[in-house]
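> Predicted model, plus sequence, below.
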Amino acid sequence: MTPLERIRALALALPEATERVSHGEPSWFVRKAPQFVSMADHHHDDRVAIWAAAPPGAQADWVGRDPSRFFVPPYLGGRGWIGVYLDVPSADDTEDGKFWNDVADIVEEAYRTVAPRTLIRKLDEDSR
């Protein structure tokens, strides 16, 4: 499974999440408006990454854990978003590997950061 396919599966598993192109890249939204994750090759630097909304303090926490995998993305970093490189060697771990578990956590937290409370309750109910 490619990184895009993995991100797509994680994002679209969330209640009322949709995918559309934004700024030339696949992006995921909650309902019609709030974007919570975007694929990123905006600067054509040959780095495959996602940018994700994040709750307060999460950006510094992730970057502090491993700055070779997590970064402050341009433009949205000032709003607390987190960047995740998907082209690092640890991204080749199995689907059960720690890297993809971290990515799944980041995608879910991004969703929770922008989703309305009704959808967060639905997500919590569905995960019981």
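Perfect, thanks for sending it.

> Please count neighbours and contacts with C-alpha atoms only from this point.
Will do.

> Against which helices or strands is the longest helix along the chain packed?
The longest helix of the chain (DSSP state H) is helix 98-114. Applying 3 or more Cα pairs under 8 Å, 6 or more residues apart in numbering; DSSP states H and E, one finds that helix 98-114 contacts helix 3-12, strand 35-40, strand 49-52.

> would a markdown table of these with mean neighbour count and distance to L86 be doable?
Listed next are those as a markdown table, based on neighbours: other Cα atoms under 10 Å; distance: least, Cα to Cα, whole Å:
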| stretch | mean neighbour count | distance to L86 |
| --- | --- | --- |
| helix 3-12 | 17 | 7 |
| strand 35-40 | 25 | 10 |
| strand 49-52 | 26 | 5 |
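
> also this one, for the comparison:
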Amino acid sequence: MTEILERVRAIALLLPEVEERPSHGQPTFFVAGKQFAQVRDDHHGDGRHVVCVRTSGDDEQAMLIETAPETYSRPAYLGPSGWVAVNLAGDPDWTLIEDRIARSWELAAPRRLLEAGGR
């Protein structure tokens, strides 16, 4: 999992004004104090290795999970807020993961960063 965390970290830290700090014992990434990605490795013994990211809301969350249940799931605690968990096990689609992390950053970033060109 260390290799996967390093890869997620590299993706997240390329985005403007990102900081990493633990939240609830998990490596978590923030922009302007707002959480946008969290890596979970067997969180509370669930046996899953995922990165949790924001979606635009419940409709997008439901559509992603319904369309690709092997890739997306509803994460504990963050799911009620519209987040999804992206599966990192096996041979994950890193292009998709990079896109989901960047999109999550866009949903959390302040307007001034988005107006400055964002990512």
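Happy to help now that I have it. Worth saying up front: this structure is predicted, and the values here are computed from it rather than measured.

> circling back: in CSV, list the helices and strands packed on helix 98-114 of the first structure along with distance to A60 of the first structure.
Compiled in CSV, those are given as follows (distance: least, Cα to Cα, whole Å):
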stretch, distance to A60 of the first structure
helix 3-12, 22
strand 35-40, 18
strand 49-52, 13
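
> Tell me which of these sits nearest to K98 of the first structure.
Among those, helix 3-12 comes nearest to K98 of the first structure, with 14.0 Å by Cα to Cα.

> Which helix or strand lies directly C-terminal to the longest helix of the first structure?
helix 117-126 (DSSP states H and E).

> Distance from the chain centre to that next one, please.
18 Å (Cα atoms, centre = their mean, to the nearest Å).

> Report the buried residues of it.
Across helix 117-126 of the first structure, burial judged by 16 or more other Cα atoms under 10 Å covers L119, I120, L123.

> try stretch 73-85 of the second structure
Those would be S73, R74, P75, G79, G82, W83, V84, A85, for stretch 73-85 of the second structure by 16+ other Cα under 10 Å.

> For the nearest residue to D58 of the second structure once chain neighbours are set aside, give me its contacts.
With sequence-adjacent residues excluded and distances taken as Cα to Cα, 6 or more residues apart in numbering, D58 of the second structure is closest to G82, at 4.9 Å. Shown in contact with G82 of the second structure (Cα atoms under 8 Å, 6 or more residues apart in numbering): R54, T55, S56, G57, D58, E60, Q61.

> please redo it, this time with the cut-off set to 10 Å
Applying Cα atoms under 10 Å, 6 or more residues apart in numbering to G82 of the second structure gives the contacts V53, R54, T55, S56, G57, D58, D59, E60, Q61, A62, R74, P75.
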